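Trainee: What follows is a protein structure lacking sequence information:
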């Protein structure tokens, strides 16, 4: 039986760059999750009898919302829902399942790299049939619907047993509980030279992966330990937990410091990597070398032919605007198309679907390719292992040789988290008012060449995205970028990106923050960060 339930709209259900994210107690409000789910379905057309993919990162409230999605999908008229066993599907695995089985779309329950638990973060994101995040026209339609919703529809049925693989009937709709790892692991084995990586590991090359109590644990165990022969225990914090075991599942030098310190120790592993809550981000560390996400994108692109799945080369490269220009230099040398987009993986989807680009990346520890339509943490980690195995050089040697050939882009991101929203918006508004007057101004040895508020016209569909981040570019190639992040759930996160290009190999060993010190100081002077936020310094430096 299908039940229609009267409801009243909530006014705060505007999706950000990666869906709707709020604290668990917000989602647990009466009809809050139901309203948003119904708003998704009301904003779509042509899905009657089609398949929907559903899964999440296992965080607190994941199972409860999955049951709501299943019953509401049945009421909406979907013919089938494929859901990961235990409610688990990493974001890249969900994208792959959508694409492989030609599903109409998917709902991913995750707040990505944000903490989990009863008072922490939760999220709902809709992905379209190409496996990628919904474009703005759909997320805007969902938001508009959520503002006027008056009812939702749900099947009166018992909960589905999410822990048993198999097919079940739910009010006339088929629910197929699938192994969440199998399809994804098979895809990775097609893309990468597993034999070469097995030889590398069997030869004594020590690899550790920290899954941070989050979703990639089962994937990394299956691939690294079972298929590639790494010793048991090489995957740490491998069981997905509702609160991620107390970890903040964000793979960076702050939250994965224990892994970093271990690899850097004298008797530590040769290679370390970490992934985030939903499996789409990555951190790569080699003995004596942390690989920045910007460098990682550039080096993967430059060495793509090392992997069987990319043996014929790549079509082009795309990066988000705040990501360093390291990949641009690779594209220029290889004669490839290079695309600079706003932050948000959805902007890469059209380029990949049109065959314009193969490899994409964001400075926020996200790298991926056209094998799916999401960034993919474990894919990036395996690509690095493939490159090391084929080149037979250490991570540090590979990075330094890359710098010697292409130059080094010194780069850092400073995050000011949970800043008062009005203060953050005031800072950005004041910056916009200064844009016209900044070019030509000199700050110490730095002269402003240009300043703008980044706007993007999609070369495929002509859509325009404005106010995507304020750029101040200096003569000689240095720049600072300011933008507000859409991934937090309380206050605002101000992000400052700082970059300096250094072609001289004799100057590639300066400590990053020292190399960028004058730019950091000028950024504070131009934007009045300390004065407007009341902060003495950033919350996180990466």
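Mentor: Structure received. As the structure is a prediction and not an experimental result, all values here were calculated from the model.
Trainee: C-alpha from now on. contacts and neighbour counts both.
Mentor: Will do.
Trainee: wait, what's in contact with residue 143?
Mentor: 13-15, 39 (CA atoms under 8 Å, 6 or more residues apart in numbering).
Trainee: can you rerun that using 10 Å?
Mentor: 11-15, 20, 36, 39-40, 43 (CA atoms under 10 Å, 6 or more residues apart in numbering).
Trainee: Among those residues, name the ones in strands.
Mentor: Those of the contacts of residue 143 mapping onto strands are residue 20, per DSSP state E.
Trainee: could you flag which of the contacts of residue 143 are buried?
Mentor: With burial judged by 16 or more other CA atoms under 10 Å, the buried subset of the contacts of residue 143 is 13-15, 20, 36, 39-40, 43.
Trainee: got these as TSV, with distance to residue 497 columns?
Mentor: Compiled in TSV, these are given as follows (distance: CA to CA, whole Å):
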residue	distance to residue 497
13	29
14	26
15	24
20	25
36	33
39	35
40	34
43	36
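Trainee: Give me the subset of the contacts of residue 143 that lies in helices.
Mentor: Counting by DSSP state H, the contacts of residue 143 place 36, 39-40 in helices.
Trainee: how about these in CSV, adding distance to residue 4?
Mentor: Converted to CSV, the ones in helices among the contacts of residue 143 look like this (distance: CA to CA, whole Å):
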residue, distance to residue 4
36, 15
39, 14
40, 16
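Trainee: Among those residues, which one sits closest to residue 193?
Mentor: Residue 193 lies nearest to residue 40 out of the ones in helices among the contacts of residue 143, by CA to CA, at 39.8 Å.
Trainee: Am I right that that closest one is in contact with residue 128?
Mentor: No - if you go by CA atoms under 10 Å, residue 40 and residue 128 don't touch, sitting 11.1 Å apart.
Trainee: then this one, side by side with the first:
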């Protein structure tokens, strides 16, 4: 039976870059989950009898929230729900299911690369019918509704058996529990030369994939070991766990340190990769070489034609503003469009739907293409494998050839995590106040060419997004970007992006932090990081 339950609003349900993220105890407050899901349903229209996709990354509180979402979908008039077995769906797999089934939308339960557990992070994100994250006009409407909500609708029937592949019912709502992996794996087979990759493994190619006890484990096991024939044990930590095994499921050099050490060792396999909590990010490491996400985007774009799904060439490339300009040089050589957007995959959706771009990427380890409307960690790994199989070269050789052709963008991101909100916002406000006086200023050997607070006008719908990060651009192509992160759940995170372009191959062998030393010093001088935050070094360097 459907019930109407009285409730009172919470004032903290404003979605961030990737949905609503809070600590689990926040979501466990009375009616907190119900309020937000009802606010989603109240902010969209026309879903009566339609299909809704629901799934998550398996983190703590995933199953409980899925049961609530199913019962609320029933009471609000949806006709069909598709849910992954065990409540598991990677974010790119959920995007594919929305598109394949022409669903009205999807509810994805994840806090991405953030830690999981009873006192850690949880998240709810709404994706629209194109399979991508809800645009700002929708998330703004959801937040506005959450501030005035006074009731929600829910069915009081029994829970769905999420572990049994079947069609079950909640009154008139059909709930299809499906294999989480099959549809996604089938899509990957249409994009990549599985035969060539399978032969490469048969010839002795070795790799290590760290699934980080997160959602990508089942997908990687099925595709890499079963369909492509990689050695058993290629996939490490492949079973999703509610707390990710007590680890932080962020595929960077800090949290995937064991993989990095392996790849730098004398007995390193040929290729190393990792993915994050919900499967949309990737880490790429060759034998004794780490490929930055910015470089990976550029190298994938330059070589994508080697994969069957992209043999006709690319329509364009999009990158987030903090991502290095390496992809711009590829786009210029290919004579295709390059688009610089704010951070957040939702900004790529319009470009992809309009057919302006094929491949997109962010410096935060997200890469993807027009096959879905989310970034896709395993997709990037498979495209790298396809390129390695086609070129019959090592990652190191491919990188060296790329830099010789396009020049090298030395690049790093310095994160200052857990700052007080007051200190972080004060630092950014001070930077904005300096902007008119920065052009022409010299910092050591660096001369500032221009400085601004990045704003973006969407070329498809004309929407404007302002205050997306402070950019300091230097003569010669170097730059520093300052931005506050929108993906954390406590305190504030200051991200400082440092980029130096080096066209001379004689200088392509430098250690990255040494190459960026002048910019690191300049960043502190401009932003007064030490004095304003009390930190003498970043929390994480990637």
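Mentor: That came in fine, so what should we check first? Predicted model, so just to flag it, every value in this text is computed and none were measured.
Trainee: hang on, the earlier thing: with respect to residue 517 of the first structure, which of the ones in helices among the contacts of residue 143 of the first structure is nearest?
Mentor: residue 36 (44.6 Å).
Trainee: What separation is there between the closest one and residue 44 of the first structure?
Mentor: 13 Å (CA to CA, to the nearest Å).
Trainee: Which neighbours do the two have in common?
Mentor: residue 142.
Trainee: Mutual contacts of residue 40 and residue 128 of the first structure, please.
Mentor: Going by CA under 10 Å, 6+ apart, residues that sit against residue 40 of the first structure and also against residue 128 are 107, 138.
Trainee: what sits up against stretch 144-154 of the first structure?
Mentor: 1-14, 31-32, 34-43, 68-76, 138-140, 171.
Trainee: So which bits of it are buried?
Mentor: So stretch 144-154 of the first structure, judged by 16+ other CA under 10 Å, has buried residues 144-147, 149, 151-154.
Trainee: The residue lying closest to residue 499 of the second structure once chain neighbours are set aside and residue 322 of the second structure: what is the separation?
Mentor: Nearest residue to residue 499 of the second structure in three dimensions, chain neighbours excluded: residue 411, at 4.5 Å (CA to CA, 6 or more residues apart in numbering). Distance of residue 411 of the second structure to residue 322 of the second structure, computed by CA to CA: 10 Å.
Trainee: any shared contact partners between the two?
Mentor: With CA under 10 Å, 6+ apart as the test, residue 411 of the second structure and residue 322 both reach 294, 363, 479-480, 497-499.
Trainee: Filter those down to the ones in strands?
Mentor: Using DSSP E, these in strands are 479-480, 497-499.
Trainee: so which of those residues is the most crowded?
Mentor: In terms of neighbours by other CA atoms under 10 Å, those top out with residue 498 at 28 neighbours.
Trainee: distance of that residue from residue 541 of the second structure?
Mentor: 11 Å.
Trainee: Any chance you could list residues touching both of these two?
Mentor: Joint contacts of residue 498 of the second structure and residue 541 (CA under 10 Å, 6+ apart) are 412-414, 513.
Trainee: buried subset of those residues?
Mentor: For those, buried by 16+ other CA under 10 Å: 412-414.
Trainee: Helices of the stretch 251-400 of the second structure, start to end?
Mentor: Taking DSSP state H, counting those that start in this stretch as the criterion, the stretch 251-400 of the second structure carries its helices at 257-263, 293-303, 326-334, 346-353, 377-391, 395-406.
Trainee: how about those helices in a markdown table, adding distance to residue 518 of the second structure and mean neighbour count?
Mentor: Formatted as a markdown table, those follow (distance: least, CA to CA, whole Å; neighbours: other CA atoms under 10 Å):
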| stretch | distance to residue 518 of the second structure | mean neighbour count |
| --- | --- | --- |
| helix 257-263 | 26 | 18 |
| helix 293-303 | 20 | 24 |
| helix 326-334 | 20 | 19 |
| helix 346-353 | 32 | 22 |
| helix 377-391 | 32 | 23 |
| helix 395-406 | 21 | 17 |
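Trainee: that older thread, quick check, nearest of the buried residues of stretch 144-154 of the first structure to residue 198 of the first structure?
Mentor: residue 154 (48.8 Å).
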